[in-house]
Each structure stands twice: as C-alpha cells, then as structure tokens.
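Engineer: sequence first, predicted coordinates after that:
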Amino acid sequence: MATTTVWFIIIAFLWTGYFFLEGFDFGVGVLLPVLGRDDTERRVLINTIGPVWDGNEVWFIVAGAATFAAFPEWYATLFSGFYLPLLAILLALIVRGVAFEYRGKRDDARWRRRWDRAIFWGSVVPAFLWGVAFANLVRGVPLDAAHEYAGTLGDLLSPFALLGGLTTLTLFVLHGAVFVALKTTGDVRRRANRAARVMVTAAIAVGGLFLLLTQLLYGKPVTWLTVAAAVTGLAVAAVAGARGREGWAFAGTGTAIAFAVATLFLALFPHVMPSTLDAANGLTTSNAASSPYTLKIMTIVALTFTPMVMLYQGWTYWVFRRRIGTHHIPRPVA
C-alpha cells in the first residue's frame, strides 16, 4: 500500500475519532438549555463532559497537523478556500472553551446564563459547519489549474452541503443525548432518554437522506456497505434506547458516526479535494502529498505515539466512568 494511502487512512481515522468524541460534547452543549431546568442540572450536564472535552478537541488539532504535514497542498487550499467557515468554527470553539472555564467564576444567575448561551452557540456552530465542510469536500469545489479556490462563500452553501450540516448536527445532538442518559441519574437521565427517542427519528430521516444522496451521486460499490452500517447503527440506537439499554444505544450512535465518516472518505478517495471546474485541477493523494521520506518519518512517529495517546485517553474515561446526579453537586455557600 502506498504511503500516501496510509496517511489518507490515518487522517480519516483521526477525523472519525474527533467526530465520535467531540460529537457528544457538541450534543451536550446544544442540549444544555433543554435538559437542564435549573443551574444545578445544567452543572450536572457540564460535568458529564468536564473531564474530557478538552482532550477530545486534541483529535481536531492532530488531524489538522497531520493534514498539514502529509498533504500540505490540501491543507493550504482547504484553509484558504474554506477560510470563513473554518474561522467561524475556531471562534466558536474558543468561546465554548472560555464559557466552560468562566461560567462558575461568579455567583450571578445572569452571568451564568450568558455563558450557557455561549456554550449552546459554541456547540451548534461547529456541529453544523463541520458537516457543511465535509459535504463540500465530497461534492467538490471550484479549483483552478493552480489548485487555488476560485469560488465564493455562496458556492459552499449548496443544498447538498446544508443537508450535510443538518446531518452532523442531528447526529451529534442524538449522540449527546444518549451520552447524557448513560452518564446521569434522576430527572436529567429521563429527559435525556426522551430527547434521544425524538432525535433518533430526526437522525434517521436527515442522515439517511444525506447518505443516500452521497451514495447515489458520489459513492462507490463499497460505500453501500458503510451506508448500511451507519443506518444499522442508528437502528440499534433506536431499539436499545427504547429498551433502556443506554450503553448499546451509545455504541449504536457511535457506529453511525464512524461509518458515516467512512462513507465520506471512501467516496472522496483517491481525491482529497475534487474540482468542479475541471477534473484535472483536483487534488489527489498523489499530487497533494509531501515527499516519501517525510511520510516515512511521520508514519514511524504516528505508530509510536498514537497508541500511547489512545491508552491515556481511555484511562481518563475509565476513571470518570461513573454516573453523576444533582446530589453530587455541592450547594452554594451563603
């Protein structure tokens, strides 16, 4: 297997891990005003992801760094052509991170409500725009002969791209609802289960339509299998959620996200950024890659350190595996 193909697979793996882990973070943020009826319940929701949300974002940083090192031409064209959407995502992530840290700095209800809104919008914006960005990668964008983006912001907002954004948003909200149900007790858990039953229907409808269109327009024979696996994951989540099997439901939503990402990357390969102006202008794993020596050194580093990082992150989740409820939240001191 060519080294460029290996790195395409590694980058696909990193994005899959990011969407799987950060997906439920986004979902919890979107559901914060829905599932949390008072400040104590909202603190429970935030505490479900408190120990892990910043670690989950590391996957995004590593995916971006890996793209820069392995496929610099792809990185340059992507970040210049998608500048405004990616800037909006970065600003939203910054605001959300600040909100998590600053929310409890003052004992003031209005202060906390403002930061709660920041968490909500800081979760909605990237959850939607990531889907828009990846739908555009699969669909293709206008690239000229120099591999420069030759379109406008409006070219990135096609109906297919907007449907991709709605797909990631609904999938992440469903993933977050199931995660909250898995991690909490009492009223918050019951509301999360109800929200998951509503969201799984929306995810099947929106996500199923997007994956079907992706398959019909850009798919390959092998992607029928990944589309079927993603839909099966949603079906498992629906059945398990209805039976109160929250662990299986979470596995189902995670499977759906993983195979949805696999569908997009398989439909994209061997391109990394197709051109809608002329197929010859598109970027592929060959013409966008670094030198073979650079890829060889990167492969050694990745195979050495990636398992260590995954073991450490798995240990973190094991330490914070127990459910939490409102009785775990300390009462304010007068």
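Structural biologist: That came through fine.
Engineer: C-alpha from now on. contacts and neighbour counts both.
Structural biologist: Will do.
Engineer: distance between the host helix or strand of Ile297 and the chain's centre?
Structural biologist: According to DSSP states H and E, Ile297 maps onto helix 292-319. Relative to the centre of its chain, helix 292-319 is centred 20 Å away, using C-alpha atoms, centre = their mean, to the nearest Å.
Engineer: what do you get for stretch 147-164?
Structural biologist: Worked out by C-alpha atoms, centre = their mean, stretch 147-164 lies 19 Å from the chain centre.
Engineer: buried set for that stretch?
Structural biologist: Using 16 or more other C-alpha atoms under 10 Å as the test for burial, stretch 147-164 gives 147-149, 156-157, 160-164.
Engineer: in stretch 206-215, what counts as buried?
Structural biologist: For stretch 206-215, by 16+ other C-alpha under 10 Å, it's 206-208, 210-212, 214-215.
Engineer: residues in contact with it?
Structural biologist: 160, 163-164, 166-168, 170-171, 223-224, 227, 231, 260, 263-264, 267 (C-alpha atoms under 8 Å, 6 or more residues apart in numbering).
Engineer: this is the comparison structure:
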Amino acid sequence: MELHDVWFVLIAVLWTGYFFLEGFDFGVGVLTKLLARNRTEKRVLINTIGPVWDGNEVWLLSAGGATFAAFPEWYATLFSGFYLPLLLILVCLIVRGVAFEYRAKRPEENWQRNWEHAIFWCSLIPAFLWGVAFGNIVRGVKIDRHLEYVGNLGDLLNPYALLGGLVTLTLFTFHGAVFTALKTVGDIRERARRLALRVGLVTAVVALAFLLWTQAHSGNGRSVVALVVAVVALVAALVANQAGREGWSFALSGVTIVAAVAMLFLSLFPNVMPSTLDAGWSLTVSNASSSPYTLKIMTWCAGIATPIVLLYQGWTYWVFRKRIGTQHIAEAAH
C-alpha cells in the first residue's frame, strides 16, 4: 500500500470520527426545539454536550488540515467548487459556538431565545449540508481536464445529494436523541427514547434508499459489506432503544454512522472526486496527492500526535460521564 492510499484511509477515519462525535451534538442542537418543552429542559440538553462539543470539532480541523497537506489538488477543487455550502457550514459552526457561550451571559428572555434559535438552525443546517457535500463527492461533479471544478451551485443540488442531506440530518438527530436518553434522567430521558424511535424509523427508510442508490451507482464488494453492517446496526440500535439499553443503542447508532461513512469512502476509492465530464479527468489518490516525502513527514507527525489527542478526548468524556436532569439546573432547584 502506497502512502497516498494510507492517507486516504486516515482521512476517511478522521471524517468518520467527526461525524460520529459531532453527529450527536448536532442532533442535540436540533432537539432543543423538537424535544425540550421549556427553557430549563433546553439547558439540560445544552449541558449534555457543553463539555465536549468543541473537542468534537477538532476532528473536522484535523480532516481539513490532513486533506490540505496530503491531497492539495483535492482540497483546492473541493473548497473552490463547494465554496458557498462550505462557507455556510463554517458560518453556522462559528455562530453555534458563540451561541453556546453567550446564551447564559444575560438573563433577558429575548436574549436567550435568540441564541437558542441560533443553536437550533446552526445545528440543523450543517447536519444537512454535510450530507449534500459528501453525496456530491461520491456521485461526482463537473471537473475539467485541468482538474478544476466548472459546475455551479445548482449542479450540487441534485436529487442524490439532497437525499444524502436528509440522511445525515435524520441520522444525526437519531444519534442525538439516543445520546440524550443516555445522558439524562427523568421525564426528558423517556421522551428522548420515544422520539428516537420515531426519528429512527424515518432514518431507516431514507438511509436504506440512499445506501442502495450509492451501491447501484458506484458500489463494489467491499462497500456492500459496509451497507449491510450499517442497516443491521441501525435496526439493532432501534431494538436496544426500545429495550431501554441506551448505552448499546448509542454504540450501535455510532456503528451505523461509521459503516455508512466507510461505505461512501469504499465506493469512492481510488478516486477522491470523480469527474462527471470524463472519467479520465477525475481526481484520484495518485494525481491529487502531495509528494512521498511530504506524506512521510505527515505520517510521523500523525503517529505521535494522534494517540495524545485520543487519550485527552477519552479522558474528557470519562470525566463528564454522569447523567443530568432538570433538578441539576440551578433555577429549577430553587
């Protein structure tokens, strides 16, 4: 296996980790309107992800940085062709982070309500747009002989990519509902489990349609294995949720995300961005990669830094592992 193949796998792992972790906190952000009945319950939901949401975004920074360094042609074509949706995602992530920090800075109801709106919309929009972006990456876009994107925004809003957006939105919301049930106590926990069932059933329908479409379009023997794992894990997550086994349900919904993302990358390889104009103009792991020396240095750096990041983030989740409820919110306690 060449180093550019190794880095394709590592970038796939980084995106998988990002969607697994950021997926549930996007879902919790969406649930602030779908599940919470009052301001106290919204605080409970926000507090479940408060200690970890910013750490989850490290995976996005790592994935973007690794793509820039390992596959500069891929990075340049991707970020120029998908400029508007990626800019919208970036703006949402900035506003969302500010909303988490500023919401409780003032007691006025309008102030807190406006930041809660920001948390909801800036969770929902990226959750949808990431699916649209990756749907287009797998499907292929208009890339010319100079390896440059020559399409427009309308080309990105095709049925396959929009279905991909619905999949990530519903799957992340389900993942967030299961996480909420795992991290809370009392009535909100029971309602989260009931909502997880409803969202999970919708997710199963749209995800199955999208994955089957992906398999028919660009799948192979390896990707069909990932498809089966994703479907089985999602069904098992629904069963575990109904049985009140939130830990198993969360783990299995995570397996669903991991398998679904793995299927996309397995369907994509050895391309990184297929061209719909001419297959010979597609970006691949070989023609889009950096020099072998650059990849070698990156491999050594990743081998040193990655275990440290994993240990630190694992420790963070361990420290903030306990459940919370409305009784833990100061105003509710008095």
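Structural biologist: Yep, it's here. Everything numeric in this text was worked out from a predicted model, so none of it was measured.
Engineer: TM-score for this pair?
Structural biologist: For this chain pair, the superposition-based TM-score is 0.99 by TM-score structural alignment, normalised by the length of the first structure; 334 aligned residues with a C-alpha RMSD of 1.1 Å.
Engineer: so which of the contacts of stretch 206-215 of the first structure belong to helices?
Structural biologist: 160, 163-164, 166-168, 170-171, 223-224, 227, 231, 260, 263-264, 267 (DSSP state H).
Engineer: circling back to that earlier point, so of the buried residues of stretch 206-215 of the first structure, which ones are in helices?
Structural biologist: Using DSSP H, these in helices are 206-208, 210-212, 214-215.
Engineer: just the residues you listed now: which is nearest Trp315 of the first structure?
Structural biologist: Nearest to Trp315 of the first structure among those is Gly207, at 31.9 Å by C-alpha to C-alpha.
Engineer: a markdown table for the buried residues of stretch 206-215 of the first structure, including distance to Thr4 of the first structure?
Structural biologist: A markdown table is the format used below for those (distance: C-alpha to C-alpha, whole Å):
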| residue | distance to Thr4 of the first structure |
| --- | --- |
| Val206 | 33 |
| Gly207 | 30 |
| Gly208 | 31 |
| Phe210 | 28 |
| Leu211 | 26 |
| Leu212 | 28 |
| Thr214 | 24 |
| Gln215 | 24 |
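Engineer: so which of those residues comes closest to Ala76 of the first structure?
Structural biologist: Nearest to Ala76 of the first structure among those is Thr214, at 25.4 Å by C-alpha to C-alpha.
Engineer: quick one: map the closest one onto the second structure.
Structural biologist: The alignment partner of Thr214 of the first structure in the second structure, by TM-score structural alignment, is Thr214.
Engineer: distance of that match relative to Arg139 of the second structure?
Structural biologist: The gap separating Thr214 of the second structure from Arg139 of the second structure is 8 Å, by C-alpha to C-alpha, to the nearest Å.
Engineer: any idea how far Leu3 of the second structure is from the most centrally placed residue in the second structure?
Structural biologist: The second structure has Phe19 as the residue nearest its centroid, 2.6 Å off, counting by C-alpha atoms, centre = their mean. Distance, Phe19 of the second structure to Leu3 of the second structure, by C-alpha to C-alpha: 24 Å.
Engineer: what helix or strand is the residue lying closest to Ala181 of the second structure once chain neighbours are set aside on?
Structural biologist: Of all residues not flanking Ala181 of the second structure in the chain, Arg189 sits nearest, at 4.5 Å (C-alpha to C-alpha, 6 or more residues apart in numbering). Using DSSP H and E, Arg189 of the second structure sits within helix 187-218.
Engineer: same question, Thr48 of the first structure
Structural biologist: Using DSSP H and E, the element containing Thr48 of the first structure is helix 39-49.
Engineer: right, I'll call it a day here.
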